[in-house]
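In: Predicted model, plus sequence, below.
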Amino acid sequence: MSPKEPTEVEKGALGRRLKSAFAIVLSLGILIGGGVFAAVKVNEAYYAIRTVEDYIGDGKDDIEVTVPKGMSLGGIGTLLVKADVVKTTRAFSQAVNDEPDASKIQAGKYRLKTQLPAKTALSMLLDSNNLVRTKMTLQEGLTVTQSVAIMAKAGGLEQSEITTALKDASKIGLPSWANKNPEGFLFPETYELPQDPTAVQIVSLTTKQFTKVTNSINFSGRAGENKVSAYQALIIASLIEGEVHTSEYQTKVARVIYNRLAKGMNLQLDSTVHYAVGKSGTVTTTDEDRKNSSPYNTYVHKGLPPGPIGSPGQSALEAAIAPDSGDWLYFVTVDLDTGETLFTSSYEEHEANVKKFQDWCNAHSGRC
């Protein structure tokens, strides 16, 4: 039996249904297309509005901007606009309103970029890694005079300002047993300076670190175990630092110093002669140098010099209060490259060791 052909009535009903479906599809297309069109237009309008008040993207050129101490968030916004970091103060204010930690921005110099979105700029200001840090390094064994020059340069100050600050023992935090003498108390370390530091702030960083380190090793208490005062132990530490820089040898040099003091022998340390005559950059002394009448010259005067001859590092401080055991009375560094130092209780052996040093010096012209 063949399929029944649709009647004319049925054909008309089908046509009407197809037309209705087409109309619905067409309407949906118009609505969807219009929605997409509208969304595109809204998006374009958003970016148009945003770029009037704020930058977009990742920024343009590197720039450093200094935020002064005590500046308000509004002032920071104005500062950033002037530097072309952000486009408008309004954009920055909005970013601030959206950030609970905005008030934690520190004073200082920051590495930023020009033409940043305000939110990005604010985020960078809150990241301490973007701070430009001014560092100052004091090496072990430096005298006050040498340290003053480094401090002044690092802080952008006159040397006279540092020198004046050093005279006020209470302001710079010298311990009472320093006898108001800063020599030896400017601890060798790398320091991060604050923004626009004062002379007192710079010096205080070093004396505060000295106190921190000496307290951590009970320096004053352990000095007494060696029958010396804390100040005498500091003098000994400065002598150790002036002679050798390797901790292994520093404890042995400390023992030589204590042994010679116990026997009433002159210390005869070239480092004290260098301090007395104001020499640096050499390890040897001349006959004339060793005849200098300065109380710091341990060839002329018995016992310890009247004060430290420089700032010792922690290993030298520890050596002064915990010397090695031994009967050594003499020592000499025989290789300035490796720092190899020989110790003996025999003068004849010492003379032989000195000959090794002289041979090294002859083989390395200009080094001694």
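Out: Yep, that arrived. Numbers count the residues shown, from 1 in each chain.

In: From now on I want contacts and neighbour counts done on CA atoms only, so please keep to that.
Out: Will do.

In: So which residues of the stretch 101-250 of the chain form strands?
Out: Assigned by DSSP state E, counting those that start in this stretch, the strands in the stretch 101-250 of the chain fall at 108-113, 134-137, 190-193.

In: Need the winner for burial among these.
Out: Stretch with highest mean neighbour count among the strands of the stretch 101-250 of the chain: strand 108-113 (a mean of 19; mean count of other CA atoms under 10 Å).

In: Check it against this one:
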Amino acid sequence: MPEDLHDFFNDDVWDDGTGADHPGPGGGAAPPPKPPRSRRDMRRRRRQQRRKRLIVVIASIVVVALCAGVGVFAVGKIKQWRRSTLADTAVVDDYPGPGEGRVAFTVESGQGVAEIAEGLQRADVIKSVDAFTSVVASNAYTLYPGTYELKRHMKASAAAKILSDEGNAKGFVEVRQGERLDDVLKAAAESSGIALKDFEDYAGDASKTGAILPACAKGKLEGWLEPGVYNVGEDPTPASILQQMVQARIEKLNALGVPEGDQSERILIVASIVEAEVNSQDYYGKVSRVIENRLKDDMPLGMDSTVAYGFKIKGTELTNEQLNDGSNPFNTRVNKGLPPTPISNPGDDAIEAAMHPEDGDWLYFVTTDLKTGETKFTSSYDEFEKYVQEYKTNNEHAN
């Protein structure tokens, strides 16, 4: 009610559109005001006014949105024009190809496209950075690390195509954790282009390897190659490549707090066995404890992984004759104690387990399920026999 009364007596309700102060015809007194509108008329008028205001607000929003859209469209067109202009310029600043001579160019891990392009330009492989980056962007190329054989004065598209094919990359060699020395040498020979025999001759000569290895390794590289990716370089040699791996291993052992001297060699031997025996780091600490318990009780380690290493085969390829061959110095079924050297290049987790075995009295373990890798540990020989039967049953079902 108060609102209606306020509206009722508002000046607007008396306004007839001519104005109360305006004189009437002939300059005489103004006619009396018309009687007030009904409350229904007043409410209808207020609704009309609100609709008008709403329409004005909506129209304003639409105008602002249209202006913003036009701005975004214009910016997009400008950027497109700039890209088009750069592409056109790149074509002008490109060599016609196919190029001449030979250039060994290395793409380092982590380098960006612009950085690679700048290196190519400095090497006089391409004429301009823009030409190369434009080709890479328009074709969505991925550039891979490695050393490539290119030419001077190449067309940018030709150079980009070579660098985007991982099969053309050379000059990087990877050492995987748990990988044997023989496999590392093969990968290094393939990546460097050096004959495998040159690597084997170098690795087998203790007078040469002794120059890069700690004295406790006794000239044997196995176990002393740190897992990782290494740059072969422009003028590689077996010594230069393997020295990188050995140096990285020494630095890692120091970082992990591995004692120096004979203890470091012993830890690498144990770690290599640990990693070879089970396929889950969850069991590394327990396997390490089994090894220590057996050594303490003067028992043979009985590890098939060491026997297989001595014959340079996989554990699944062992025969009963080989398992009983004591002439194999790595046969820990027959010969007590640790094998002469590590049997692989173990990773950090296995090394940690070798330094810090879990607490327990286990003497035996069996991987009962080859699919899941489930491994069971015990100090009882009778229980060990049960686990062996479980392994055989699961293996028969698997086949």
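Out: Looks like it came in fine. Fair warning: this is a prediction, and the values are worked out from it, not measured in the lab.

In: And the TM-score between these chains?
Out: Once superposed, chain against chain, the TM-score is 0.63 (TM-score structural alignment, normalised by the length of the first structure); 273 aligned residues with a CA RMSD of 4.0 Å.

In: Save the strands of the stretch 101-250 of the first structure as a markdown table, and put in distance to Asn353 of the first structure too.
Out: Shown next, in a markdown table, are the strands of the stretch 101-250 of the first structure (distance: least, CA to CA, whole Å):
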| stretch | distance to Asn353 of the first structure |
| --- | --- |
| strand 108-113 | 54 |
| strand 134-137 | 35 |
| strand 190-193 | 36 |
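
In: burial measure for Ala398 of the second structure, as a count.
Out: Using other CA atoms under 10 Å, Ala398 of the second structure has 10 neighbouring residues.

In: next one: Val307 of the second structure
Out: Neighbour count for Val307 of the second structure, taken as other CA under 10 Å: 28.

In: Map it onto the first structure.
Out: Alignment note (TM-score structural alignment): Val307 of the second structure maps to Val273 of the first structure.

In: and what of Glu396 of the second structure?
Out: When the first structure is aligned by TM-score structural alignment, Glu396 of the second structure is paired with Asn362.

In: mind checking how far that match is from Glu189 of the first structure?
Out: 34 Å (CA to CA, to the nearest Å).

In: out of those two, which sits in the busier spot?
Out: Comparing Asn362 of the first structure with Glu189 by other CA under 10 Å, the one with more neighbours is Glu189, at 17 against 12.

In: Show me what that one lines up with in the second structure.
Out: Looks like Glu189 of the first structure aligns to Gly228 there (TM-score structural alignment).

In: Its match is in contact with Arg176, isn't it?
Out: Yes - if you go by CA atoms under 8 Å, Gly228 of the second structure and Arg176 touch, sitting 6.6 Å apart.

In: and the nearest residue to Ile217 of the first structure once chain neighbours are set aside, what helix or strand is that in?
Out: Once flanking residues are discounted, Ile217 of the first structure sits nearest to Glu318: 7.4 Å by CA to CA, 6 or more residues apart in numbering. Per DSSP states H and E: Glu318 of the first structure is located in helix 314-321.

In: which residues touch the residue nearest to Thr367 of the second structure when sequence neighbours are not counted?
Out: Leaving aside its sequence neighbours, Thr367 of the second structure sits nearest to Thr375 (CA to CA, 6+ apart; 4.0 Å). Under the criterion of CA atoms under 8 Å, 6 or more residues apart in numbering, the neighbours of Thr375 of the second structure are Val278, Tyr283, Phe365, Val366, Thr367, Thr368, Asp369.

In: Next, count neighbours for the first one.
Out: A total of 20 residues lie near Val278 of the second structure under the criterion other CA under 10 Å.

In: Show me what it aligns to in the first structure.
Out: In the first structure, Val278 of the second structure lines up with Val244, judged by TM-score structural alignment.

In: Give me the distance between that match and Asp61 of the first structure.
Out: 49 Å.

In: Same question for Lys41 of the first structure.
Out: As judged by CA to CA, Lys41 of the first structure and Asp61 of the first structure stand 31 Å apart.

In: Many thanks, have a good one.
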